[in-house]
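A.B. asks: predicted model and sequence below, questions to follow.
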Amino acid sequence: MGSHRRLAPSGFDRGACVARLAVGVLSAAAAAAAVVPAQAAPHDDTRAEVDRLYAQAEKATEAYNEADERADALRGQVSRAQDRIARQQDRINSLREALGSLAGAQYRSGGLDPSLALLFSEDPDDYLDKATALDRIGVHQAGQLRTLQEAMRQLGQERAEAAEKLGELEKSRRAVASHKRTVEKKLAEARALLNTLPDDERAAYDRASRSGRSGMSDLRGAVPASGRAAAAVAAVRSALGRPYVWGAAGPSGFDCSGLMQWSYAQAGISLPRTSQGQRAAGRQVPLSEARPGDLITYRSDASHVAMYMGNGQVVHAPYPGAPVRYDPVGMMPVSGVTRV
């Protein structure tokens, strides 16, 4: 979302005092009008509230991105845990079959060892707990039983861990849904407010939000800190003019952190999904030492991020209705400069 640039007031309302003529005095000086103090343009408050709602939606978008990233990681963990459980269950089945074959051989040779008979009882877990203490188990049988017992213990542990991850995943899914509702609510409120503006005011706001430029006159004076940074700069320039889409990381649309993640991915660098994570993804440098490719995070909570391009300019994905564009580095309070 972005720069939240406010338009200058369209004008001032001026009131004039009624000129009073003094009785019997025809002096023109007596008819001079006094001007009352100027008042704010009537729609400034509406535009400021739209900006505030966009800022709140951006914070919710970054929270959504974080929850979604967490959900993706948990889905991967759950999937890997399920694979391990399946492999362990196959191993246990194989061990049971081996022990069953041993029991069958013993039966054919003259009777089933009582300790192996317990394997097929209604409570095999109790059998496994007691098996190593039974005197009649041979060395080979005891080894197989201990292996089976350990495999079953590991399976139980992995199932418990998978159940815990599934619970975390469900919480993360609920968080994603909650943040999505917040974003959509704030954006709907902003759109509704914009629709209350007169046509000319709304058109002026829209022009300001679409004032991005396809290029700058001279960005050659600043040199990227590395070849990777130079590649990211080239990538972010290629995205100029593409639309802001909340929760998107390209290539057809972006939110602020999605644009940074995509641009550095083109340079072979994996960045975290959120602007907060990106602030911590490299070395912090002073703003006075910023070089093209550095990430500039904004506000105290780092809820917005842009890429420094040199000569006091950044490229970023501002907010709905505003395409990826250049803006001054000081468009909002800077919270950090990160060199990846």
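C.D. replies: Noted; the coordinates are in hand. Numbering: from 1, shown residues only.
A.B. asks: from here on, contacts and neighbour counts on C-alpha atoms
C.D. replies: OK.
A.B. asks: now the most centrally placed residue in the chain: which helix or strand?
C.D. replies: When the chain is reduced to its mean C-alpha position, the nearest residue by CA atoms, centre = their mean turns out to be N65, at 2.4 Å. Assigned by DSSP states H and E, N65 belongs to helix 44-108.
A.B. asks: show me which positions of the helix or strand that comes right after that helix end up buried.
C.D. replies: Using DSSP H and E, the next helix or strand after helix 44-108 towards the C-terminus is helix 114-117. For helix 114-117, burial by neighbour count (16 or more other CA atoms under 10 Å) applies to 115-116.
A.B. asks: what's the helix holding N65 packed up against?
C.D. replies: helix 114-117, helix 139-196 (3 or more CA pairs under 8 Å, 6 or more residues apart in numbering; DSSP states H and E).
A.B. asks: correct me, but Q266 touches V236?
C.D. replies: No. Counting by CA atoms under 8 Å, Q266 sits too far from V236 to count as a contact (9.3 Å).
A.B. asks: more crowded one of these two?
C.D. replies: The neighbour comparison of Q266 against V236 (other CA atoms under 10 Å) goes to V236, with 24 against 16.
A.B. asks: take the one below as the second:
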Amino acid sequence: MASHRKPRQRPLSGGTVRTAATLALAGAATATAFEGTSHAEPRQTPAQIKAEVDRLYGEAEEATERYNGAKAGADEAERALTGLQEEAARRADRLGAARGALGSVAAGQYRSGGLGPALQLALASDPQDYLERASLLTRVGERTAAEVASVRRGLDDVGRLRAQADGRLAEVRARRDELARQKAVVEDRLAAARRLLAGLGAEERAAYEARHGGTEAAGGRPGAAGAAGQDRSSAPAPADGSRAARAVAFAYGAIGKPYVWGATGPGSFDCSGLTQAAWRAAGVALPRTTYTQINAGRRVSRDQLAPGDLVFFYSGVTHVGLYVGNGRMVHAPHPGSTVRVAPIDSMPWAGASRPA
């Protein structure tokens, strides 16, 4: 009969234990090395970092323009809401006064309603006087009926205004939600760009900022790249008094002021805030965003550009500058930069327009 006992295991000798331990440690080290290799992110070159920063700044500017559009819509909705609420309150006050007057008339009719017209005529000491008063009462009754109809219309108007105000309130809330979303996108992209730039060496970072109109040049002097290097003195004097010349003069006067997203001046600007402020100084009201400014005025081709024209860039029309002649523009590049002069061929062309 076969035995079913478990075979006796021999204990490991000291040398065998040392060999097994060595193999286990080697295997663990190899696995760790492979794991580290598979998860390690390759270090970006300065050129790659700069390209990524450019992309993040582009996305931030696109979100900034959406933020500007949402803010303009929210401001308009809030103004409309305030107007509706104020008009509803005025009409409600007038309606209250009219209803009070009707209540007084109704109370008077109730007090004198015990005697019919024939009996009042029979008991009158002066029938002629009664007839005259009756005629007056008839006219008063007609007027009262008209006032009743007016009160009914007033009630309808107040109800309509309040319904419109409710709709505007819902729009205001939606616009505010959109503002918050776009603000979060802008701040996220800008924070990521700042982190990447912080990883560059001092010389690489200074070179990048100088190339993009940064607020600090290689020497560390604020505004050296963005302001001092610009030919501010070459600003054309608005001798002809034209609005375009006044807009150009304003733009030159803004050189060196910082880019701040969402800003429209006077101390800082974003790209569309600068062009809007420049033309506002010339007496022309432009809409707030790049994608609405391009449709303000008459479209012009690149070979027809004249000083004062708005020049737009990127496929999404997310950047704008003010053309100043000789293939150059004044623009606010991006956060961390200042208003500066730049060639119009430094960015992908999207179109141009001439404000009326």
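C.D. replies: Looks like it came in fine. Because the structure is a prediction, the values reported are computed rather than measured.
A.B. asks: superposing both, give me the TM-score.
C.D. replies: The TM-score (TM-score structural alignment, normalised by the length of the first structure) is 0.77; 276 aligned residues with a CA RMSD of 2.3 Å.
A.B. asks: where does the helix holding N65 of the first structure end up in the second structure?
C.D. replies: Using TM-score structural alignment, helix 44-108 of the first structure lines up with residues 47-111 of the second structure.
A.B. asks: quick one: the matching stretch to the first structure mean distance?
C.D. replies: Compared with the first structure after fitting, stretch 47-111 of the second structure has a mean deviation of 0.6 Å; criterion: mean CA distance after the TM-score superposition for the first structure.
A.B. asks: got it, and stretch 176-188 of the second structure?
C.D. replies: Counting by mean CA distance after the TM-score superposition for the first structure, stretch 176-188 of the second structure comes out at 0.5 Å.
A.B. asks: whereabouts in the first structure does that stretch align?
C.D. replies: Using TM-score structural alignment, stretch 176-188 of the second structure lines up with residues 173-185 of the first structure.
A.B. asks: what lines up with Q276 of the second structure in the first structure?
C.D. replies: Q276 of the second structure maps onto Q261 in the first structure, by TM-score structural alignment.
A.B. asks: and its match, that one's in a helix?
C.D. replies: Yes. Checked against DSSP: H, G, I helix; E, B strand; the rest coil, Q261 of the first structure lies within a helix.
A.B. asks: what's the nearest residue to it if we skip its chain neighbours?
C.D. replies: Leaving aside its chain neighbours, Q261 of the first structure sits nearest to L271 (5.3 Å; criterion: CA to CA, 6 or more residues apart in numbering).
A.B. asks: what residue in the second structure is paired with the one you found?
C.D. replies: Match for L271 of the first structure (TM-score structural alignment): L286.
A.B. asks: give me the distance between that match and I344 of the second structure.
C.D. replies: Distance, L286 of the second structure to I344 of the second structure, using CA to CA, to the nearest Å: 21 Å.
A.B. asks: likewise M329 of the second structure?
C.D. replies: M329 of the second structure sits 6 Å away from I344 of the second structure, going by CA to CA.
A.B. asks: may I see the buried residues of stretch 70-78 of the first structure?
C.D. replies: 70-71, 74-75, 77-78.
A.B. asks: for the residues you listed, which one is nearest A280 of the first structure?
C.D. replies: Taking CA to CA as the measure, A280 of the first structure sits nearest to R70 out of these, at 17.0 Å.
A.B. asks: these two touch, right, that closest one and S172?
C.D. replies: Yes. Taking contacts as CA under 8 Å, R70 of the first structure lies within contact range of S172: 6.8 Å.
A.B. asks: number of residues surrounding Y110 of the second structure?
C.D. replies: For Y110 of the second structure, the count of nearby residues is 10 (other CA under 10 Å).
A.B. asks: what does the one 10 residues further on give?
C.D. replies: The criterion is other CA under 10 Å. On that basis, Q120 of the second structure has 14 neighbouring residues.
A.B. asks: over to V139 of the first structure?
C.D. replies: For V139 of the first structure, the count of nearby residues is 10 (other CA under 10 Å).
A.B. asks: show me what it aligns to in the second structure.
C.D. replies: With TM-score structural alignment as the criterion, the equivalent of V139 of the first structure in the second structure is E142.
A.B. asks: its match and S135 of the second structure, how far apart?
C.D. replies: With CA to CA as the criterion, E142 of the second structure and S135 of the second structure are 11 Å apart.
A.B. asks: check A198 of the second structure too.
C.D. replies: Relative to S135 of the second structure, and taking CA to CA, A198 of the second structure is found at 92 Å.
A.B. asks: next one: T144 of the second structure
C.D. replies: 14 Å.
A.B. asks: same question for R94 of the second structure.
C.D. replies: 29 Å.
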